[in-house]
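A.B. asks: below is the structure, and that's it, no one-letter string:
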């Protein structure tokens, strides 16, 4: 089992690297979307959209951020992590184009945000699980994170529904309109079920199921019942706070489970 000290160090390194790569993704998104952003009221004053920054300067800044993020991983994590990060980087590059060709760009974004589940193994010098239970737990956790991304990014997309319809930007809200709450509910249900399967496969204790599974169920239930998808201010509030609180519930279950296993081992 990974020691607490190493767990904290590796997570801190992941935080630094992912922060830089995420910033690069946001910059790249603004570069690609600048023509669309000028036609959406919420985004028309972004630096790229109002031409406050040139495309060439923004691109150079994107490259710099990617290099810094990869440099952090290269210097502080095993070399294999660099290779494992390639699918995430490619998905980050593709994401801004997703809304032009599909109503479900959240699937691409979900791959970006969920890939850390896979990268965690080489970061700790571990091989991907060879046992069936191990593979099930990893696969279910990965898909659960993708479902989670779909939930909160669909709420985020609801802010711009009117403009998206005019401009031709794809999203689940544009595709399903009045049925969007059901789409969010299905994604949330999928997230919860997959988290439960993750716990079963890794033979988790009651602590994981009560905090991660039950906690996530309560939070998502309150959010889905409360959010007004026709009110942009309410959407952004639940996007920020709902996703954060859900993350706390999910993480706390894993942390408590880890502590229990450390104590039982000793």
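C.D. replies: Yep, it's here. Everything numeric here is computed off the predicted structure, so don't read it as measured data.

A.B. asks: from here on, just use CA atoms for contacts and neighbour counts.
C.D. replies: Will do.

A.B. asks: now residue 254: how far from residue 204?
C.D. replies: Residue 254 is 9 Å from residue 204, where distance means CA to CA, to the nearest Å.

A.B. asks: putting a second one here so we can go through both:
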């Protein structure tokens, strides 16, 4: 019976009866999840840390806040679509992803490529209008790395490093948007935030990739989770220590308040050992659960830093 059901699904994908362009594109761009909001939270977190350092009010960074939401959310969606275009054959071989719009036939390849090109142009336009020319130029390497990231899975064993670099660069557009300062040691803040986000994203993607490791090994996907094997938790521990150290350095550089230290840095530090100890590599669903908690933690950290900026202006 299971074989017959599978055959029916495959036939549906091939004859186009599963085609649903609007719903498929919506899913390809992950608009049905909060992933775009999680990506935007990285920009917001950096924006609020810069506001702390420069003693800016929430009102003075409101335009940058809105621009980051639009730019990062759209960029995330477009390059998730691009990732699925590149991974369409791999996704069909992985149990968790074989029902995604491209391998299932919900969206055709030509349709996906057309939407990607149109979306990329729209992302550039939105960024230019809301954040200006200088920020748009700083976004160019982020778009470039986002483009090559899916291709790295065929070439290197640590595509997570490319993803980490891509997301870590997201702390720079807010720095340009609010106007960086030239005082001694001012560059310590963006540098420490870059290090924190890099370590966190590699750590986060390792947790996520752990649930697909058996399928990735069979499909020949190059992944740091596959490379580390039984040493996965050791790698996560190193990344966890470094991300907490970098966030601590960033809080010092931003002259963060006791509120930020208590409800932000301390909570983040406590989450690392909890995540690593809770992860069960033998349970394929464990990685997804821990990933979800950590993605929400990024949004939480942005909210706490935003509240801290708002409180300081009262």
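C.D. replies: Good, I have the coordinates. Fair warning: this is a prediction, and the values are worked out from it, not measured in the lab.

A.B. asks: quick one: TM-score?
C.D. replies: The TM-score (TM-score structural alignment, normalised by the length of the first structure) is 0.90; 260 aligned residues with a CA RMSD of 1.8 Å.

A.B. asks: residue 212 of the first structure matches what in the second structure?
C.D. replies: Taking TM-score structural alignment, the alignment pairs residue 212 of the first structure with residue 264 from the second structure.

A.B. asks: mind checking the SS state of that match?
C.D. replies: Using DSSP: H, G, I helix; E, B strand; the rest coil, the structure places residue 264 of the second structure in helix.

A.B. asks: not counting residues beside it along the chain, what's closest to it?
C.D. replies: residue 301 (5.8 Å; CA to CA, 6 or more residues apart in numbering).

A.B. asks: tell me, how many residues neighbour that neighbour?
C.D. replies: 21 (other CA atoms under 10 Å).

A.B. asks: isn't it right up against residue 45?
C.D. replies: Yes: with contacts defined as CA atoms under 8 Å, residue 301 of the second structure counts as touching residue 45 at a distance of 6.9 Å.

A.B. asks: now do the contacts for the most centrally placed residue in the first structure.
C.D. replies: Central residue of the first structure (CA atoms, centre = their mean): residue 113, 3.3 Å from the mean position. Neighbour list for residue 113 of the first structure: 88, 145-146, 149 [criterion: CA atoms under 8 Å, 6 or more residues apart in numbering].

A.B. asks: residue 12 of the first structure maps to what in the second structure?
C.D. replies: Match for residue 12 of the first structure (TM-score structural alignment): residue 66.

A.B. asks: on that earlier part again, give me the buried positions along the host helix or strand of the residue nearest to residue 264 of the second structure.
C.D. replies: In the assignment (DSSP states H and E), residue 301 of the second structure maps to helix 286-312. Using 16 or more other CA atoms under 10 Å as the test for burial, helix 286-312 of the second structure gives 286-291, 294-295, 297-306, 308-310.

A.B. asks: and for stretch 178-186 of the first structure?
C.D. replies: The neighbour-count check on stretch 178-186 of the first structure (16+ other CA under 10 Å) flags 180-181, 183-185 as buried.

A.B. asks: what range does that stretch cover in the second structure?
C.D. replies: Going by TM-score structural alignment: stretch 178-186 of the first structure matches residues 230-238.

A.B. asks: and the matching stretch, how far out from the chain's middle?
C.D. replies: 20 Å (CA atoms, centre = their mean, to the nearest Å).

A.B. asks: which of the three states applies to the closest residue to residue 247 of the second structure other than its chain neighbours?
C.D. replies: What sits nearest to residue 247 of the second structure in space, not counting adjacent residues and going by CA to CA, 6+ apart, is residue 196, at 5.6 Å. For residue 196 of the second structure, the assignment made with three-state DSSP gives helix.

A.B. asks: alignment lookup: residue 196 of the second structure to the first structure.
C.D. replies: Superposed on the first structure with TM-score structural alignment, residue 196 of the second structure falls opposite residue 144.

A.B. asks: pretty sure its match sits against residue 191.
C.D. replies: Yes: under the criterion of CA under 8 Å, residue 144 of the first structure makes contact with residue 191 at 4.5 Å.

A.B. asks: quick one: list the elements packing against the helix or strand harbouring residue 182 of the first structure.
C.D. replies: Assigned by DSSP H and E, residue 182 of the first structure belongs to helix 180-201. Applying 3 or more CA pairs under 8 Å, 6 or more residues apart in numbering; DSSP states H and E, one finds that helix 180-201 of the first structure contacts helix 132-157, helix 172-176, helix 215-226.
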